[in-house]
Each structure stands twice: as C-alpha cells, then as structure tokens.
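Undergrad: The following comprises the amino acid sequence and a computationally predicted model.
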Amino acid sequence: MLPIAPVLDRLDANLDQSIERLFGLLRIKSISTDPAFAADCRKAAEWLVADLKSIGFEASVRETPGHPMVVAHHEGPSADAPHVLFYGHYDVQPVDPLNLWESDPFDPALKEISPGRKVITGRGASDDKGQLMLFVEACRAYKQVHGKLPCRVSILFEGEEESGSPSLKPFLEANAEELKADFAMVCDTGMWDRETPALCVGLRGLVGEEITVKAANRDLHSGEFGGAAANPIRILARILSDMHDDTGRVTIPGFYDGVEETPTQVLKSWEALNETAESFLGEVGLSIPSGEKGRSVLELTWARPTAEFNGIEGGYTGKGFKTVIAAQASAKVSFRLVHKQNPDKIRAAFRDFVRARIPADCSVEFEEHGGSPAIQLSYDSPFLTKAKQALSDEWPNPAVMLAMGGSIPIVGDFQTFLGMESLLAGFALVDDRIHSPNEKYDLSSFHKGQRSWARILDALTR
C-alpha cells in the first residue's frame, strides 16, 4: 500500500501551481455548442493530453464526428490492481449575456468574496474544468511522491457534454473493450454545503412526451358551435387533471411498478440535513409541497417519481380576446423515474391513459422526446462505503449520501455500454453560478477536492 500522508502534503505544497495550471485550461474558449469555437475545443483537448502525458499517462486525442474525446491510461502497481475510469468534460457553456459578467469570463482570477473565502472565477471554473483537474492533480501528486498510482486509471474527457453529447454513445460502444473498468468515477456533481461532502447514489430517469388533441377540421366560432362541438382544450385539460389524485399520486395504471421505498436509515440521514419545505421552496416564493402527501421535500425530489406538465398550447394566445374553439391543443409532459421503473412501459401506459379519454370523433397524436431509466446504486456498496469514509476523513462534516432529481446521462451510458456502476463525487456548490454569468469555484473546493480524490483512490485500493 502506498502511504497517503505524503501525497496530501504534496498537494498542499502544489496548490499555487495547480491553480496556475487550471487558469491555463480556463483561458481556452472551449464552447462546444458554437461552431465558431471548434478550434478552441480541440485546443482544450490537446492541452489536457499534453498535461496527462507530463505525468506519465498514455494519452491521446480521439476523433469523433464532433469535438474530440481525450482518452488516457496509466498502469497500476500490479496487473490485478483495481481499475477505475474517471470521467469529466472540458467543454463549457456560452457566456452570454457578456455584459452581466464582472470580469472577462476567459480571464480567470482568484478573488476574495468575503473575509477568508476565496474563489476561482471564470467560465468552466466549476462546470467542469475545475472539477476534472482535481483528479488530475491527485494523480500528479501520487506520481511525484511514489512514482506510481495506487491503482490502474483510465480517463475519459468529453468535449460535447454541454451540447447534448451526440458523439458519446457511439464512442462508448465502439471503444467499450478499451474503456471498461471495475467502476467509473464521475465528478460532475456537488457538495451539500461548503463543509459537507456528498456522494450521489441515485439519479432519476426521464420520459418526455408531447401530445396533440385534434377535434374539428378548423377553428370554430364559439357562439355558433359552443356547447355542440368538442373542445380539444377542454379534453386536454381533463386528461392532465386526471393524472393526479387529491394526495398528489399519479393515477396512470402501473405507474408505480418498480418503485421501492427509500430505506429508513437513508431517510433519517436526509432528515438530519434539516431541509424543510419552507427553506427549500422559500427562495422561489413558495412554501407548500405539491407532490405526494406525507413525504419530505428531499424524498419528493430525490427518490419519488413525478409527472409534470412543461408546456400547454391551444386556441388564441395573442393580445386581446378571440372567441374561438381551437381545432387542436397540445401539451408537453415529462416523467421523472426512480428505481426500476421502465421508461418504455411508462410511455405506453401514459398513451393508453390518454387514448381512453379521447372522444370517438376526435384524435390524438404523440411525439416522443427521449427516455432513460433511473440510476440507483446500492446503499451498502463496498466502494461507496469506502469513498464515504474517505470524504469524511477530509472534510469538517461527515459525507452524506444523497440523490439528484435530475439526470446525468453518462452514468446510464456507462451502465448500458460498459456494464459499470459509477461513483458520483463532486465539489461544486449551489452558488457556483454554473451556466450563468460570473461562474466561480471555491478555493476550498479546489484544494480539498484534490485531497479528497487522493483519499478516495487510496481507500479503494485497500
């Protein structure tokens, strides 16, 4: 076993240099969604390859139909040492509106925003360049101290995460044999608060549907046809209203198939976070949860499935008033899935539910908007337990295991194409302003995040 203490000491000594290295990466305008920055995306990939090679990785830029991938490998102390795949993305969001930035988004700086609290500013500081460099710096310190890494390490850095990852699935499928490891590690998550690290153990899945209810063959005058002709807005409103009962549960038959109750000990750990309905909803001007009654806001957003309406359209929506019965009405509906809910079955059950409420002389059309299953890690997974202890050893407060209401598609892709579970550990904070002007990353996240990854690598090899 390689002693961890000197590695941590080296990370402390290297901090200033690691900040300068991050600044070098942050200065590259790797905006993946804008073709004007394609050369910058390639420049960022090449920068990472050069940096990884400098610490002994076999690294290369891999071509895709879009922006390139970065793939790197490093041997471990032995052929049978654990093998991990680390994932991050080097592309960033556009910076618009530029006038809202307090400084040049691609001129990173170290600023003190309050007494004793310093942050790194610049686009990508948190999402995701700062996060991915934590792991690189941990590997660098291991090599400087011990001349080797404690396990076998592969790295995959993507350049299209902020633009939908169109090249990722084909790349994983084509390179599955090379990229497969014992498990993956994903850094694109955050902490509970500035002193409490977190491991994400659950990600909700997603089903998106757009429905269009059609009635008459043209818009109708409501005075001439009102009361006699079917009104698609009324039909649609009834369908949407029928989807929830008075307790907030979804009424679609079979919707809760595969949904498991969250373990009691996990619910108690979430209660200890002291998040109330008032504190969670207060910042958006609300205070009363609208989901299933009798459940906390964290359980509702992290561990329960939902059906939400994301848009509705029909009839005259311009200024003034028009007495019309529309020929059609449409709605966009999304479902967040948990545990073992099957996206295909949810989609089919929803369509059956809708069709059963369409009058015989009317029709409905459906448009699919993607779908993915939920990701749920075992709460007693050995590598999760080790990582939790490693984080708890580094930070003032013990690490918490939480879930996320959203989705991180790469985790599902690793499971589908590589057959691997993922460890999700990141050090972003809710006030990092990712995707917004004035993005930042706390210096404490950058410093202790490096030490955290070193501790996790150490723990996973014991």
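TA: That came through, no problem.
Undergrad: Please count neighbours and contacts with C-alpha atoms only from this point.
TA: Will do.
Undergrad: Spatially, what comes nearest to the most centrally placed residue in the chain if we skip its sequence neighbours?
TA: In the chain, the C-alpha nearest the mean C-alpha coordinate belongs to Ile408, at 3.6 Å (C-alpha atoms, centre = their mean). Spatial nearest neighbour of Ile408, chain neighbours left out: Leu203 (7.1 Å); criterion: C-alpha to C-alpha, 6 or more residues apart in numbering.
Undergrad: Which residues are in contact with that neighbour?
TA: Trp302, Val338, Ala374, Ile375, Gln376, Ala403, Met404, Gly405, Gly406, Ser407, Ile408 (C-alpha atoms under 8 Å, 6 or more residues apart in numbering).
Undergrad: Spell out the residue ranges of the helices in the stretch 301-450 of the chain.
TA: Under the criterion DSSP state H, counting those that start in this stretch, the stretch 301-450 of the chain contains helices at 343-355, 382-394, 409-418, 443-460.
Undergrad: here comes the other one, which I'd like you to weigh against the first:
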Amino acid sequence: MTDLAPVLDSADTNLEASLGRLFELIRIRSVSTDPAFKAECRKAAEWLVRELTALGFDASVRDTPGHPMVVAHHDGATPDAPHVLFYGHYDVQPVDPIELWETDPFEPSLKEEAGRKVITGRGTSDDKGQLMTFVEACRAYKQVNGNLPCRVTILFEGEEESGSPSLKPFLTANAEELKADCALVCDTGMWDRETPAISSSLRGLVGEEVTVIAASRDLHSGMYGGAAANPIRILTSILAGLHDETGRVTLPGFYDGVEETPDDVKASWARLAGNDKDFLGDVGLSLPSGEKGRSILELIWARPTAEINGIVGGYTGEGFKTVIAAKASAKISFRLVGQQDPAAIRESFRAYVQSKIPADCKVEFHEHGGSPAIHLPYDSALLQKAKEGLSREWPKPAVVIGMGGSIPIVGDFQKMLGMESLLIGYAQSDDRIHSPNEKYDLVSYHKGIRSWIRVLDALA
C-alpha cells in the first residue's frame, strides 16, 4: 500500500480551496426537469470537464437526446492496476417551494446548524457534494503521487433527477468504453454520523395492476345484492389471500431463489438497530406486520414482499350510494431479493388471481415494470477491501447494509456492463434532499474525500 499520510494531508490542507470549487458547481442551476435550465445543465457538464481535464483526465462532454453526459478516463499507477468506474449525477431537483428556503438555493454557504458546520444549497448532498468528494480525492492523490492508484473512468449523468431517459441508450452505445472491474456509486448515505456504510443489496420490483370485471354496469344493491357477483368482494378476497397468518406470501414458487441471510450479517444488523417501536414510532406504529420471527432490518433489506398500493371500486364520493360496482381494481407491488425471477413472480400472481375469478366474470392485468434484485456477495473481496478502507477513516467500523428500494443505474451496470457496484455515500438522513434547505455536513464532505483516498488505495 501507498503511504497515504501525505495524500490525506493534502486533502486537509486544500479543503478550503476544494469547498470553493464545490460552491462554483452548486451555483450552476442544473435543474434537469425544467427545459428553462437546459443551458445550465450543459454549463455544469462543461465545468466538470474543465476540472477533470486540469487533473489529467481525458474528459469530454458527450451529447445525448437530452442533457449531456460527462465521460473521463485516467490511467493508474501501473498498466495492470484495477479499473473502477465512478458514477454520479450533476443535475438537481427543482427548488420549489422557493419561499421555504432560508437562503438562496443556488448561493451556497457554510453555516452552523445544530452544533455542526453544514454546506447549504440545492445539490449539496444530492449529488454535487457527493461526486466532488471523489474528484477531490483524485486531486489529492495526483498532487502527491503524480498518478492514481487505480485506472479510473468517470461517468457523470445530467438526467438522474428526471428519470434518466438517455442513460440506457448511452450505456449500450458505449459499453466497451465504460466497462471496468467494478462501479463505485456515491449517491447513498451513512448509517449514522460516525458509522460509514456500504449498501450491498437493492431489492428488485414487480408492479402489477389488476381489474376484476363482473356485471355489464353498476347495479342497485337492493335489486341485485346477494345474487350478482361483487367484484370488490372478489378482489379483496384475492388480495387477502396473498399472505398467510405468519405474514408469508402464499404465491406458489414465490420464495424460489430467496436465500437466508448469514447469521453473522444478521448479528451485525441487530447491533445497528433499535427496537421495533423505535423504527415504527416515527410513523405512529409499533408492531411489525411482515413475516414473523424476522427483525425489522431483515424485513426491509433481505426479505421479499407483496404490498397492496391502492384499491378502487364502486362509489367513493361524498355521502353514500347503494351500488354494486361493475369492476374493481388494485395496484400491487412485489419487492424481490436474491435470485427471484420477476417474470416468474408475475406469472405466479396472474395464475393465482385467475384461479379465483368466477366463471361469469373476467380479469385484466396491466404491467408496471419489473427488475431483479441486486446483491453483492457478503464475502466479496471488493466489499471487504472497501470496508477496511472506510473503517480506517471513521470513528466506528464500516457496516454492510441493504436497501429496501431500488437504484436503477446499479441494475443497468450489472445487466448491461457486467459489473458489480459498491454503493458508498456520506449523506445523512437529515440532509433534506429534494426538499427546501438541502444541506451536506462539512464532516461528510471532508471525510468523504479522505474516505475515497483510502478506498481507492485499498482497491489497488
């Protein structure tokens, strides 16, 4: 390993100058969803290219049908050094409602908040501050050693906050250029202010909308009640049957590909978590409703789910109407883990529903997307190296966590480029991303730079 002390010292000494560069980037109003800011998005891409070029990267703005990508390459210390792809996004969310901001969202500042120094402004945490931690880590490494320990490719996107419409076509067209040994994604957060985290898994998703159709029109419940099929009753009975009394999903084959979480990982999660009441108390609940015998963190990170997201049928206006609806609909989402097959889950659900439909009724389905879960093996050498590097920087050792939701780019890297991803970020839960008064802790920014220095060295 390299003697990192001079590199870390460089990051410390140049912190003020690096904050100045971050502030320049934040001042660029790169709101990707609003066409009025199209020129600002290009301005942000061009700013990043200038910075990366000055650091010795072969960097360029790449046009797309939407906002441009930034792609940059840098050789490592040796020709056979490991190759990493770093991903971030330079676009930001709109600032509305502007009247709730305490300061100009595009005029960043450093201020005291709850006894901590924070950087204020739109994009400080999501994702300009995060991506600049990596750029500044590269700067410190280059300043001291003249090169980087790894071969580095950088991909900065300008449409993450507006659905990434150009991303998949861009990955397809440039797959050979962008392939690396692994991807580094800095769009996540820490476990707490002293504990860095690596997200090793993301749950997949299957979305389904189902409509049960009975009579040819809405019926008077006095004239037809008891004789005519009621699609709301049929539908709710079907939905109620999705789970058994222990909270397990009843669909045939649903748990195919679901593996048990290793005991040592569950033990580490148990040390992280408070009790169930602590977790659910913020939303006014106290009792877990999922599979019995599972911890809260295991339920949201490592177990699959079936959730009913909405039901519509009959009269839902003010007052009362005695009607038997002609049809009823529901939206259902399945969160997937491990090797669960989205297509198989959808097929099993549809077969289950069809088996419950009376002969004189019919059912229609509408698909709302599907993607598999993403999981980095717990014994991955990449994971262990990054964990060791992070643990040397923060007061508490790094933890490996899961994420209950999905980050599409991680799946795209795996499916389209054949790469695993390390999700390492330094955001805090109170950073107010997407909301007024977004901020990024100065410690997150400073130690984020130092952390990437250590992780790059560990991976090399």
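TA: Alright, I've got the coordinates. Note that the coordinates shown come from a computational prediction; the quantities given were computed from them, not determined experimentally.
Undergrad: Compare the helices of the stretch 301-450 of structure 1 and give me the one nearest Pro65 of structure 1.
TA: With C-alpha to C-alpha as the criterion, Pro65 of structure 1 lies closest to helix 409-418 of the helices of the stretch 301-450 of structure 1, at 18.2 Å.
Undergrad: which secondary structure elements does that closest one contact?
TA: When contacts are defined as 3 or more C-alpha pairs under 8 Å, 6 or more residues apart in numbering; DSSP states H and E, helix 409-418 of structure 1 sits against helix 168-174, helix 176-179, strand 422-425.
Undergrad: Please repeat the previous calculation with a cut-off of 7 Å.
TA: Here helix 409-418 of structure 1 touches helix 168-174, going by 3 or more C-alpha pairs under 7 Å, 6 or more residues apart in numbering; DSSP states H and E.
Undergrad: Which residue range of structure 2 does the helix it packs on align onto?
TA: Counting by TM-score structural alignment, helix 168-174 of structure 1 lines up with residues 167-173 of structure 2.
Undergrad: Give me the buried positions along stretch 93-100 of structure 2.
TA: Gln93, Pro94, Val95 (16 or more other C-alpha atoms under 10 Å).
Undergrad: Mind checking which of those land in strands?
TA: Applying DSSP state E to the buried residues of stretch 93-100 of structure 2, no entry is found in strands.
Undergrad: out of the residues you listed, which one sits closest to Cys182 of structure 2?
TA: Distance to Cys182 of structure 2, by C-alpha to C-alpha, is smallest for Gln93 among the buried residues of stretch 93-100 of structure 2, at 27.9 Å.
Undergrad: Who are the contact partners of the closest one?
TA: Counting by C-alpha atoms under 7 Å, 6 or more residues apart in numbering, Gln93 of structure 2 touches Val31, Glu161, His434.
Undergrad: Most neighbours among those, which one?
TA: Ranked by the number of neighbours (other C-alpha atoms under 10 Å), these place Val31 first, at 25 neighbours.
Undergrad: contacting residues for that one?
TA: By C-alpha under 7 Å, 6+ apart, the contact list for Val31 of structure 2 reads Phe37, Cys41, Asp91, Val92, Gln93, Pro94.
Undergrad: at 6 Å instead, please
TA: Counting by C-alpha atoms under 6 Å, 6 or more residues apart in numbering, Val31 of structure 2 touches Phe37, Asp91, Val92, Gln93, Pro94.
Undergrad: Can you tell me the closest non-neighbouring residue to the last one?
TA: Residue nearest to Pro94 of structure 2 in three dimensions, not counting chain neighbours: Val31, with 5.8 Å by C-alpha to C-alpha, 6+ apart.
Undergrad: Over to Ala328 of structure 2?
TA: Once flanking residues are discounted, Ala328 of structure 2 sits nearest to Gly313: 4.2 Å by C-alpha to C-alpha, 6+ apart.
Undergrad: Can you tell me what Glu113 of structure 2 aligns to in structure 1?
TA: Mapped onto structure 1 by TM-score structural alignment, Glu113 of structure 2 lines up with Ile113.
Undergrad: what about that match, neighbour count?
TA: For Ile113 of structure 1, the count of nearby residues is 10 (other C-alpha under 10 Å).
Undergrad: now Glu102 of structure 2
TA: 11.
Undergrad: now swap in the one 10 residues further on and tell me
TA: For Glu112 of structure 2, the neighbour count with other C-alpha under 10 Å is 11.
Undergrad: That one belongs to a strand, doesn't it?
TA: Yes - judged by DSSP: H, G, I helix; E, B strand; the rest coil, Glu112 of structure 2 forms part of a strand.
Undergrad: Could you check how far it is from Thr120 of structure 2?
TA: As judged by C-alpha to C-alpha, to the nearest Å, Glu112 of structure 2 and Thr120 of structure 2 stand 10 Å apart.
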